[in-house]
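[1] please find the sequence and the predicted model below.
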Amino acid sequence: RENLEELISAVREFTDNPDTPDTLSAFLQEVSLLTDADSGGDFDDKVTLMTMHASKGLEYKAVFVTGLEEGLFPLSGAMQDPEELEEERRLFYVGSTRAERYLYLSYARSRYRYGEHQSGVRSRFLDELSSDLLQTEAGEPFSPKQDRFQRAGGKGSYTEMDPFYYRRPLGGAKGPSERGRTHNTKPVRRATPKAKPEGRRIVYDAEHTGELAPGMQVEHGTFGEGRIMAIEGNGAQAKAVVLFKEVGEKKLMLRFAHLQRIG
């Protein structure tokens, strides 16, 4: 049953993406995985997708380790068993040390799992890394305690998922999301509450989408400032067409967009 629910989640994500054609052949092409190990030959100018176990003994110029969320990496079952948790930690080390030059570490604030949308908590493995060795996507230093779900008492929790975690802005006072990398790139603009105290963040409400309207100036955590060109749909399917200054026109699901009104 879990496999069927994951399949439904994948289909739903695919059909919700306005940039992909809603055809069976396009979906099958999206999910088809052909690795270099399957086809043979060298690894130059190709992407190899594999499990942590399969990566042992191999090295690549750039490595992407994804899904670094509690319950996914480490797995939920391993979080309750010290020996299994240590095995997960060892696999994380194996995967990370496959990189010769560039290592990218990423996690999702929310994702479809088992047929439903779930918020997530960043993996403890990221917090165990030295912040001196990491930079965020915006080129800022990595803060191990940043964006951690806090209880009322102030202590972070690795065992509970905050149902509104994915609604909060990415990053703390400096505003970056955490994605480890080992080299500098052009900074990506991020929304920062301190930089724009006059801004009013729009929290999505399935029953009320009238707070946003065409012509409004808004800011997005990734795409920067823009103007709303149109509002499409309503309720959980409501979308905003936004013309951003730096990246052009984007169509965003309001429940995930976290737009901040600035004008």
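    Great, that's in hand.

[2] contacts, neighbours, all on C-alpha from now
    OK.

[3] and residue 242, how many neighbours does it have?
    26 (other Cα atoms under 10 Å).

[4] also this one, for the comparison:
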Amino acid sequence: FRTLDDPRAIEEERRLCYVGITRAQEMLFLTHTRERRLWGGFREHCKPSLFLGELPKELIAGSARKTQAGKTAASPVPKNISASNSRLSQQGKNLQLMDWKAGDRVLHPAFGLGEITHVLGAGDKVNLAINFSGLGRKIIDPRSAKLQRLD
């Protein structure tokens, strides 16, 4: 369950993600599904937690693999949590948000004027939730989008 409308809900999702990770004693396997089936046969596209991108790359090992259906899927990612618990906690505290903040007004070359409603992630793993006039909310990666901050 995700909501971008409530910053407390975002922080709760982040907290639950890290609680789950730090509960592992020796090895942790992180996987996710591309879609799930709902009651009535409906299918829902699933995305991995935004906060997995905040994990330090040097603590992650693994690779993508193809499923039987031919779609790319993540293979189990082993991680020695007990040896890296303190390092992960410290790095999580040290991650700095980029200079984007909620309330900033921006100009996107395709979507036009917008206002940042949420900054998701930290450090170099930031995504922005931006409300664009007439288009609604979009999640934008500021590293790849040519956003211009307006005063």
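    Yep, that arrived. In this text, all values refer to a predicted model and were calculated from it rather than measured experimentally.

[5] quick one: TM-score?
    Once superposed, chain against chain, the TM-score is 0.42 (TM-score structural alignment, normalised by the length of structure 2); 75 aligned residues with a Cα RMSD of 2.5 Å.

[6] and the lengthiest helix in structure 2, what does it pack onto?
    Counting residues, the longest helix in structure 2 under DSSP state H turns out to be helix 7-22. Counting contacts by 3 or more Cα pairs under 8 Å, 6 or more residues apart in numbering; DSSP states H and E, helix 7-22 of structure 2 is packed against helix 81-94.

[7] tilt between the helix it packs on and helix 7-22?
    In terms of direction (axes from the mean of the first three to the mean of the last three Cα atoms, to 10 degrees), helix 81-94 of structure 2 departs from helix 7-22 by 150 degrees.

[8] list the buried residues of helix 81-94 of structure 2.
    In terms of neighbour count (16 or more other Cα atoms under 10 Å), helix 81-94 of structure 2 has its buried residues at 81, 85, 88, 92.

[9] does anything pack onto the helix or strand that comes right after the longest helix of structure 2? Which helices or strands?
    Per DSSP states H and E, helix 7-22 of structure 2 leads on to strand 35-37 as the next helix or strand towards the C-terminus. Helices and strands touching strand 35-37 of structure 2, by 3+ Cα pairs under 8 Å, 6+ apart, are strand 43-45.

[10] tell me the buried residues in the strand it packs on?
    Of the residues in strand 43-45 of structure 2, none is buried (16+ other Cα under 10 Å).

[11] so what does it touch, helix or strand wise?
    strand 35-37.

[12] wait, doesn't residue 139 of structure 2 sit right on residue 132?
    No - assessed by Cα atoms under 8 Å, residue 139 of structure 2 is found out of contact with residue 132, at 10.5 Å.

[13] so between these two, which is more surrounded?
    Counted by other Cα under 10 Å, residue 139 of structure 2 and residue 132 do not tie: residue 132 has more neighbours, with 19 against 15.

[14] how about the contacts made by the closest residue to the more buried one other than its chain neighbours?
    Among residues not flanking residue 132 of structure 2 along the chain, residue 114 sits closest, at 4.1 Å (Cα to Cα, 6 or more residues apart in numbering). By Cα atoms under 8 Å, 6 or more residues apart in numbering, the contact list for residue 114 of structure 2 reads 105, 106, 107, 108, 130, 131, 132, 133.
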